[in-house]
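A.B. asks: My questions concern the predicted model and sequence given below.
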Amino acid sequence: MASEHHEVILIGAGYGGLAAAKTYLAVRPSIDLLVIDREAGVGGVWAKNRIYEGLRYEWPTPGANFSDFDMRKQFGMETWEHISGTRMNEYLVRYAERFNIIEKCRFNVNVLDIERDGAQWKIIVRTTSSPSPKSLICDKLIVATGMNSKPKTPELDLSKFDGFSFHSIDMASQYERMIASEVKHVTVVGGHKTALETVGLAARAGKKVEWLIREEGGGTPWMMQATNPDGSFALKPVMIRCFSKFGTSVYKSDQWLNRFFHSGQWALGTWFINWFWKMGTNRVLGDRFKSENGAKLKPKSPSSFWLNPGGTILQEQDLEVLRMIDENQLINVKIAHITQAHGNGVLLNTGEKFETDGIVFCTGWDLSAPPLFSDKLTSDLGLPTPLQSLSAEEIKYWDNLDQPAEDKLVKLYAFLEQPPPSIFVPISTLSPFRLYRQMVPPKLAACDDNSLIFLTNYSTGQVPRTSEIYALWAVAYLENLLPDDTKDILSDKHQMDCDIALNEAYRKKRFLNAHPVRLSVAETSEHDENVLRDLGLRNDRKRMRMPTGWKGWFGLKAWWAEWFEPYFPEEYDGIVDEFLEQVARRSEQAGSQKN
């Protein structure tokens, strides 16, 4: 088998991969870096071959920005302007070209397997242009494949179905087929935002649409209108740091304001936080769900605090689809699932039958780790593993960490023990991700093996910002540049495992096992702050740039800006240079101490 060697190989050219590549080239400009991706170009889910009519990024500008590459300046866009899928792809391509990442990329590369090869890593790949596998060897490996790369489809026999069927990942290539003139009826399966968009695409093309949502599943997500009446972004409060105080906390549970709001020990605090989330829930729900057809899309949870099975943002085209659902002329919502498909007929679990020309599965993604490693290596790296394959010793070890972590959270937040009974809580057959800071395999780190790191194992609305911060942490880890305090933690497997158990307990109790990876809403800033702190960087990005003394009203302006003004991506511009300056200072201090 042919092989080639590189210092660093990065798998994935989406947001996380591009941020990591750009950061690595900034830290080590001469690095022998290879970026591989199975798509035909950069972008990940925003790769050109995955863009279709009507696809949009959920957040408006500047929500898609990297800190030092403003989409508004690149394309002459306004603040809070919506972003098409085509524009997203163009932005990421320009970013890759601007920072010389394109020349490091190799596309149409499918990863078949990853093996340990002594101190190195061996990646077995196959390209679309060559049927023969090839071996890529590297000293350092970054896996940034994202959470939306492996489609999940129901176990349904379609061998006797005469119509078309495909998963939404193939919408770009199948779109024209779905809206062809001979197609009169389309069935859409799934309850999340992609299903809503697909329903809209078919209905606007004049097709009759049957939208099927499983009764026993999580149902539809919380859907919030994107813009306020003044045109500003409705989720702008999420970008304000003080918003984090209205949510529970993983790490700051001992702070008095957190206890006041969420411990249940202060009547006024409990009343206020209940009022806050009630007002938020009413705002999100609005006056929708009044029609019999539309009411089937109402979230199962009574409060938007319990963000299960997730949340999404409605733009004007989505609101149009909801109006069409209320009219109940082209779109019919059914709480049911397909049990059989034969000829052009579909049979539902309710006993109902109807004919359809095609089925589109908007059933989401397999959010477990990509099947790139052997079962033994998967377990050793802290990646999701079938529970039945775990040893009794390993199960006992984690039970002894998980249970105290859960007990601690429930003691702090008693209401987490009794979530609303209407919420669907999935039961996983896999172990959870056991990665420190959602990135590092503890067994390797504790053995001073910093050759592998995982990125993009999180779900957050502020993807670009988090991608850049985590990319810097990842490169610092791989290059052994982290401060000594952080290195001390990384040498202590038990300390890392305790932190992992705490985050896992929070994922299960706060977000009810709805996502196998870290989901964060109000907690996003808390996680990002921890990563910055690990790097030795300041997290009060607004305060550090405000004038002091009387020009800053003796700190009042800085305090107000830090807590009550939106945090935009550009607040993090320069963190790589700040970190490198800090590394240089540490090196000088170490040299002085030796002398």
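C.D. replies: Here it is on my side, so go on.
A.B. asks: use CA for all of it now, contacts and neighbours both
C.D. replies: Will do.
A.B. asks: List the contacts of the residue nearest in space to the middle of the chain.
C.D. replies: For the chain, S459 is the residue whose C-alpha lies nearest the centre (Cα atoms, centre = their mean; 2.6 Å). The contact partners of S459, by Cα atoms under 8 Å, 6 or more residues apart in numbering, come to 517-520.
A.B. asks: okay, now the one to match up with it:
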Amino acid sequence: MDSRYDVVVVGAGLQGLATARKFLQLDPNLNLTVIEQNKTIGGVWAEEKVYTGLSSNSLLGKYEYSDFPMDDSFGLKEGEHIPGRCIHQYFEQYARTFDLKRRIQFQTKVNVAEKIQNGWNLQLENVISNNHTSNGGNKAALPVPAVWNISCAKLIIATGLTSVSEPINIKGRENFTGPIVNFSDYARESSKIYEDDAIKNVTVMGSGKSAYDCVYQMAAHGKTVNFIIRASGHGTCYMGPTYIYLGPFRCVLEKLLTTRLFTFFSPLVWGDADGFGFVRSFLHGTTLGRWVVDRFWDKLGSDLIDQTHIANHPETKKLIPIHKAFWYGINLGILNYPTDVFDFVRSGQVKVIRQDVACLECTKTVKFRDGTTVQTDALVCSMGWRWEPSIEFRPKEIHADLGIPSADLTSTQKEVWDRLNARADLEIFERFPKLMSGPKINHDLLADTEAPRVEASPWRLWRGIAPPAATTRDLVFLGFVLQIQGPIRSEISSIWAYAYMYDKLKGPLKSVAKPSTSLHLGQTLPTEEQLPAAEKGEFDEIMYDTALFNRFGKWRTPWGFGARYPDLAFDSIPYLDLLLRDLGLRSWRKGWGWLGEILGGGYDQADFRGLVEEWKQNQRENDL
């Protein structure tokens, strides 16, 4: 590797590949490299992480980049969910086609990113043995040091939110004599459980789609399963069929979230970025409108439950989500299995247990907080992903300016954010009173049973991408917005990041309504003296935009992930509108004006083709 780069991209998954491709499209002369910890391309879809039976929630045509459709060589049919192996092969083909693979340094981990005068210094670690190639076989084998440093002018963290799994931190796990498998190791370890006839009963802990996947796979391989869902937690996610009926209309569930008409039923803190502020004002600002909105969400939630038939059996009833669908965000799974996963529950092969685990005991016992126990031969934990950065950013004094989760904020930095948050909360509740009535969870009950972590601050990024108070535009975080249409988001956010880093954005732009005039002086924004790291003339707008964006997530999806990072379901298309508007590009892309936007169906890849050339043409016209 070189010692100095123009751009370093960390991560070679969905986001990282799109970012490398778009940056090189915009400037082919960039000295750019990609750092990837895995052996192969794909992130969560890397070859070593894909297990037999793994499939995406997306149908053919919905999980691909706009400029690179899946062709017939993948052997898929229309209306078929994309198998995990095909997604990995697709990323391999994408990287080869656009000559990205030679730029990727595999099995290399970024441990430290330290701010320097002209960019960033990165401490890298070789995660395979020394004197072996760490590039996945794409270059000649050369000796590689265990730890070394490189520097770059621009740093892009594209690892996303699903790169490091939560550790299994259950008291007494050293006493448990059966296999214990973390979901991140499922591809490597699951076959050992399938093939071991001595393992007859498997316990799966978790409540999200990945937990359902593990339950289905274990049951399909003939194991009896204890499906443990934490009683004090969020409960199960909503699970829906691939196709859902809304009244007489048969809709692709995935496509509902990208249909502009349905996005109107979600309140949006960034105002009229989609150009339909008047519709939203009626739906969320009037008594009649709010009644219509409530009926929509009641209907959607009840249809998901009715059409999965889980309310018709005493055991599957335990899998009904505990709150209305409105509060869940993207925490929605699609039933993409060959057979009905709920049949295993109805037959008794899968036993649903709503309890809090206290500890593991000898030899193969799971003990609950109420003193009851279950016996099991193996334990599979799907406890989610670590949402804090896996990279240590130095110095820690800049964590607040960067907007990264941190437990090292100073009292002054906390006070600044507290004041911004208080002001944002007032605006949010004034505009959307419904958000004051959202469900709340007792976080004390969610602490790990053995070693509670100190809770870090949430992600606070401008537009979900950029540090809100950095003095230089040399760092962005891409893929840290949870939403449907990941490939399209990856492409648009990459163009946005390029424009931001090379001072080509139209902004900073105000994307929110003006603060309420009823706010008193104690809740006004801090002065520039209180934020010495902020750029003059931009800090108030960007910092407040960031606080408003973050706090909106906290109140909008309390049963999703919005308190920690952006969690956008029916807000996904308006979020893309926001980024496109910053770039000076049109966000209405259906044709026929507002009529086409409302009646033109869901947005898909074809609607966003040619964005790079469109933006470059826009830049040329602006330069004239």
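C.D. replies: Arrived safely. All figures in this text were calculated on a predicted structure; none of them were measured in a lab.
A.B. asks: Spatially, which two of the contacts of S459 of structure 1 are the most separated?
C.D. replies: Checking these against each other with Cα to Cα, the farthest-apart pair comes out as V517 and S520, at 9.7 Å.
A.B. asks: who's more crowded, the two?
C.D. replies: Residue environment comparison for V517 of structure 1 versus S520 gives the larger neighbour count to V517, 22 against 19, counting by other Cα atoms under 10 Å.
A.B. asks: so what corresponds to the more buried one in structure 2?
C.D. replies: The criterion is TM-score structural alignment: under it, V517 of structure 1 has Y565 as its aligned partner in structure 2.
A.B. asks: ok, the residue found closest to its match once you drop the neighbours it is linked to in the chain - how many residues close by?
C.D. replies: In space, not counting the residues next to it along the chain, Y565 of structure 2 is nearest to W459; the distance is 5.3 Å by Cα to Cα, 6 or more residues apart in numbering. Here the number of neighbours of W459 of structure 2 (other Cα under 10 Å) works out to 27.
A.B. asks: Pull up the overlap in contacts between V517 and S520 of structure 1.
C.D. replies: When contacts are counted by Cα under 8 Å, 6+ apart, the set common to V517 of structure 1 and S520 consists of 458-459.
A.B. asks: ok, which stretches of the stretch 201-350 of structure 2 are strands?
C.D. replies: Across the stretch 201-350 of structure 2, reading from the start of the chain, the strands by DSSP state E, counting those that start in this stretch fall at 201-205, 224-229, 238-240, 243-246, 249-252, 332-334, 350-354.
A.B. asks: With the stretch 351-500 of structure 2 instead?
C.D. replies: Counting by DSSP E, counting those that start in this stretch, the stretch 351-500 of structure 2 forms strands over residues 357-361, 365-368, 373-375, 378-381, 392-394, 475-477, 482-483, given from the N-terminal end onward.
A.B. asks: Against structure 1, what's the mean shift for the third one, could you check?
C.D. replies: Using mean Cα distance after the TM-score superposition for structure 1, strand 373-375 of structure 2 ends up 2.8 Å from its aligned counterpart in structure 1, as a mean over the superposed pairs.
A.B. asks: Residue in structure 2 paired with N344 of structure 1?
C.D. replies: Aligned counterpart of N344 of structure 1 in structure 2: K364 (TM-score structural alignment).
A.B. asks: And K208 of structure 1, by the same measure?
C.D. replies: Across the two structures, K208 of structure 1 finds its equivalent in T224 of structure 2, going by TM-score structural alignment.
A.B. asks: neighbours around that match, how many?
C.D. replies: When neighbours are counted by other Cα under 10 Å, T224 of structure 2 registers 21.
A.B. asks: thought it was touching V352?
C.D. replies: No. Using Cα atoms under 8 Å, T224 of structure 2 makes no contact with V352, being 11.2 Å away.
A.B. asks: Can you pull the residues that touch both of the two?
C.D. replies: The overlap between the contact sets of T224 of structure 2 and V352 (Cα under 8 Å, 6+ apart) is empty.
A.B. asks: Next, count neighbours for K616 of structure 2.
C.D. replies: Residues within reach of K616 of structure 2, counting by other Cα under 10 Å, total 12.
A.B. asks: now it, what's its secondary structure?
C.D. replies: K616 of structure 2 falls in the helix class when you classify it by DSSP: H, G, I helix; E, B strand; the rest coil.
A.B. asks: Need the counterpart of it in structure 1.
C.D. replies: Matched across to structure 1, K616 of structure 2 falls on L580, judged by TM-score structural alignment.
A.B. asks: Kindly provide the distance from the alignment partner in structure 2 of the residue nearest to the centre of structure 1 to N121 of structure 2.
C.D. replies: Using TM-score structural alignment as the criterion, S459 of structure 1 maps onto L482 of structure 2. L482 of structure 2 is 28 Å from N121 of structure 2, where distance means Cα to Cα, to the nearest Å.
A.B. asks: go on, M501 of structure 2?
C.D. replies: Per Cα to Cα, M501 of structure 2 is found 17 Å from N121 of structure 2.
A.B. asks: All the helices of the stretch 1-150 of structure 2, in order from the start?
C.D. replies: Per DSSP state H, counting those that start in this stretch, the stretch 1-150 of structure 2 carries helices over the ranges 14-26, 84-97.
A.B. asks: try the stretch 401-550 of structure 1
C.D. replies: Assigned helices in the stretch 401-550 of structure 1, in chain order: 442-446, 463-478, 484-490, 493-510, 524-535 (criterion: DSSP H, counting those that start in this stretch).
A.B. asks: Determine the set of other helices and strands touching the third one.
C.D. replies: Which is helix 484-490 of structure 1. Under the contact definition 3 or more Cα pairs under 8 Å, 6 or more residues apart in numbering; DSSP states H and E, helix 484-490 of structure 1 sits against helix 442-446, helix 493-510, helix 524-535.
A.B. asks: what's the first one in contact with?
C.D. replies: Right, helix 442-446 of structure 1. Under the criterion Cα under 8 Å, 6+ apart, residues 380-382, 434-436, 450, 490-493, 496-497 lie in contact with helix 442-446 of structure 1.
A.B. asks: Adding distance to S303 of structure 1 as columns, could you present the residues you listed in TSV?
C.D. replies: Conversion of these to TSV gives the following (distance: Cα to Cα, whole Å):
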residue	distance to S303 of structure 1
D380	39
L381	37
G382	33
R434	30
L435	31
Y436	31
N450	42
L490	38
S491	42
D492	40
K493	38
M496	33
D497	32
